[in-house]
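S.K.: after the sequence you'll find the predicted model.
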Amino acid sequence: MDNSKQRYKEFGDFLKTRRARILPSQVGLPEGTRRRTPGLRREEVATLSGVGLTWYTWIEQGRPIQVSTQVLESLARTLMLDKQETIHLYTLAGQAPPTSFPNYDESVDPMLQHVLDSLEFSPALIMDVRLNVIAWNNAASKLSLNYGKINIYRRNILRIMFTNEDFKKTFTDWSSAAQGMIARFRSVYSKFIDDPWIEELVSELKRESKEFDLWWSMHNVKTEDTRFKSIIHPVLGKLDFEETSLLVADNTSLRMSIFTPLAGTDTKEKIKQFLISQNI
């Protein structure tokens, strides 16, 4: 067997082993009772990755298929590959590995999580440079959105802003908030202009949201700053916050956003009573 044939076979075998270890529930699919093999089916991987079943089957069979970086990124995301596995995947496919990686870890350093949890009455999130939400506190889950119930691969605040109707309803002025988020994301986008993951996200949102498609085309940019924000809670009504965004000192690819109850309002007392009433 020549080297190229061996590489294609290794590529296919690697995909099969990674597919076998993923539980359907990990990607938002029902477990079912008629599965003959562990893990995901080929058709499920193909669908989740946005590729054709026949084409994906040929890849697993070790046929000489040329795979783009966009498809490799999708496969790495679907199969929950870590950094080393992703590099291995790209190498087997004959593509240069990416220079940066989306952070899909479901946990952060325990010390960082402790900081979040200590902010009892201030919703707080930690996001990576692509705006993937990777950590949050109880106040964020109870007052804004239960991020733990969102599939890890869809837990991106920009995607949530434009596709989650419940999240939209929490804004007193969703249009302004959404346009501001696009403008801030534009500043990030300029640093990752060739990033296949971001290109795929932008393309997806342009298809799914006419507002995103319109506002993205305006090329407005805005840097992070301290902002005031109001949300509408279904029980508590209007809540007013100061939003502060801070880089994480030992990992500047992460940013912590803290929503502190605005002084001079009854926001903190409302939140306090609400959380106590739920025995949180």
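M.R.: Arrived safely, thanks for sending.
S.K.: contacts, neighbours, all on C-alpha from now
M.R.: Noted.
S.K.: quick one, helices of the protein?
M.R.: For the chain, applying DSSP state H gives helices covering 3-20, 42-49, 53-60, 69-78, 83-92, 110-118, 138-143, 157-163, 165-168, 174-189, 196-208, 210-216, 267-277.
S.K.: which one of these lies nearest to K149?
M.R.: K149 lies closest to helix 138-143 among these, at 9.7 Å (CA to CA).
S.K.: re earlier: save the helices of the chain as TSV, and put in mean neighbour count too.
M.R.: Converted to TSV, these look like this (neighbours: other CA atoms under 10 Å):
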stretch	mean neighbour count
helix 3-20	17
helix 42-49	17
helix 53-60	16
helix 69-78	20
helix 83-92	17
helix 110-118	14
helix 138-143	20
helix 157-163	18
helix 165-168	14
helix 174-189	18
helix 196-208	16
helix 210-216	16
helix 267-277	15
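S.K.: try this one side by side with the last:
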Amino acid sequence: MTTMQQEARPTEIRRHELAGFLRSRRERIMPEDVGLPRGRRRRTPGLRREEVAQLSAVGVTWYTWLEQGRDIQVSAQVLDALARALRLDASERAHLFALAGAIDPTPAASCATLTPELRQMLTQLEPLPACVQNSRYDILAHNRTYGLLLCDLDDIPPEDRNCMFLAFTNERWRSSIVHLDDVLRIMAAKFRAGMADHLAEPAWKTVLKRLLDESAEFREVWERHEVVQSLPSKLKHFDNAYVGPLAVVHTDLWLGRGGGARLVTYTPADETTRARLDRLQELALGRARVGSPAPS
């Protein structure tokens, strides 16, 4: 067997695994589950291929080739559409993208360590504001105190919950940051340094494109080509809309190898801040009691 044949074999195996996986997920969904008529002459268990193609807005021929294990390229956007059409859960979605050799651009999908135990830890850390972020600043989960630290985070759509994006585009978030210019410059420099290892990944390119499209300030900072590495802890100052000035120590605790996701905590630097964080937690809990959304 030649070297090229040896290299091609794992790819071929993965294509056939992908084909079988798609077929099995398709066959478990009944037409009535997705609002389609069953009809009288249905022999196929579950959905037909053309019905999956219709639900995911892709070509029937293209989807058929995918289920046949043919060597075709598939984008993250199409995989996302298929995952939704086939009603895949988080584990199945991750498996789909892995078999297709693609990166899932959905923020939460990139954090395999976002376990129920970690979510419980976020709650137990209160009144300390805490969240889980990945290296491109997506906020994957947060506790209630963090939800009121810089803005009303529960009012922000999940796809916009990125610290970089909010710092450059959301006025409420920006107004809470003391020394904003320095913070923006450092964040952009850290993002550039981190992106060096992810230049081809759709999720990173999506964040960068949104920033370039929507913030002239970011475009100006980005053109400086500054880079800086993360520090283990640092003093930060916020001007919170509910309780006033806060002085906190920011600490990153990395949750796995490769600098993927991290637990971000803010501990009070003085007693005044400690008391104000207690008050912020009370406000957040009060909102929860009257029916505000639970923390992510």
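M.R.: On my side now, so go ahead. The structure presented is a predicted model; accordingly, all values stated were derived computationally and were not measured.
S.K.: quick TM-score on the pair, please.
M.R.: Between these two chains, after superposing, the TM-score reads 0.66 (TM-score structural alignment, normalised by the length of structure 1); 243 aligned residues with a CA RMSD of 4.4 Å.
S.K.: turn the helices of structure 1 into JSON lines, columns for distance to N251 of structure 1.
M.R.: Output for the helices of structure 1, formatted as JSON lines (distance: least, CA to CA, whole Å):
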{"stretch": "helix 3-20", "distance to N251 of structure 1": "28"}
{"stretch": "helix 42-49", "distance to N251 of structure 1": "29"}
{"stretch": "helix 53-60", "distance to N251 of structure 1": "36"}
{"stretch": "helix 69-78", "distance to N251 of structure 1": "22"}
{"stretch": "helix 83-92", "distance to N251 of structure 1": "16"}
{"stretch": "helix 110-118", "distance to N251 of structure 1": "11"}
{"stretch": "helix 138-143", "distance to N251 of structure 1": "22"}
{"stretch": "helix 157-163", "distance to N251 of structure 1": "19"}
{"stretch": "helix 165-168", "distance to N251 of structure 1": "28"}
{"stretch": "helix 174-189", "distance to N251 of structure 1": "16"}
{"stretch": "helix 196-208", "distance to N251 of structure 1": "20"}
{"stretch": "helix 210-216", "distance to N251 of structure 1": "29"}
{"stretch": "helix 267-277", "distance to N251 of structure 1": "30"}
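S.K.: so which of these gets nearest F241 of structure 1?
M.R.: Of the helices of structure 1, nearest to F241 of structure 1 by CA to CA is helix 267-277, at 7.8 Å.
S.K.: grab the nearest non-local neighbour of the residue mapped onto R119 of structure 2 from structure 1.
M.R.: Using TM-score structural alignment, the equivalent of R119 of structure 2 in structure 1 is Q113. Among residues not flanking Q113 of structure 1 along the chain, A135 sits closest, at 7.1 Å (CA to CA, 6 or more residues apart in numbering).
S.K.: wait, isn't that neighbour in contact with D128?
M.R.: No: using CA atoms under 8 Å as the test, A135 of structure 1 is too far from D128 to be in contact (9.8 Å).
S.K.: what residue in structure 2 is paired with E208 of structure 1?
M.R.: Aligned partner of E208 of structure 1 by TM-score structural alignment: E214.
S.K.: and D240 of structure 1, by the same measure?
M.R.: By TM-score structural alignment, D240 of structure 1 lines up with A247.
S.K.: what sits against the most centrally placed residue in structure 2?
M.R.: Closest to where the C-alpha atoms of structure 2 average out (CA atoms, centre = their mean) is P107, at 1.0 Å. Going by CA atoms under 8 Å, 6 or more residues apart in numbering, P107 of structure 2 touches 138-140, 159, 203.
S.K.: filter those residues to the buried ones?
M.R.: Buried subset of these (neighbour count, 16 or more other CA atoms under 10 Å): 138-140, 203.
S.K.: out of these, which is nearest to R25 of structure 2?
M.R.: A203 (25.3 Å).
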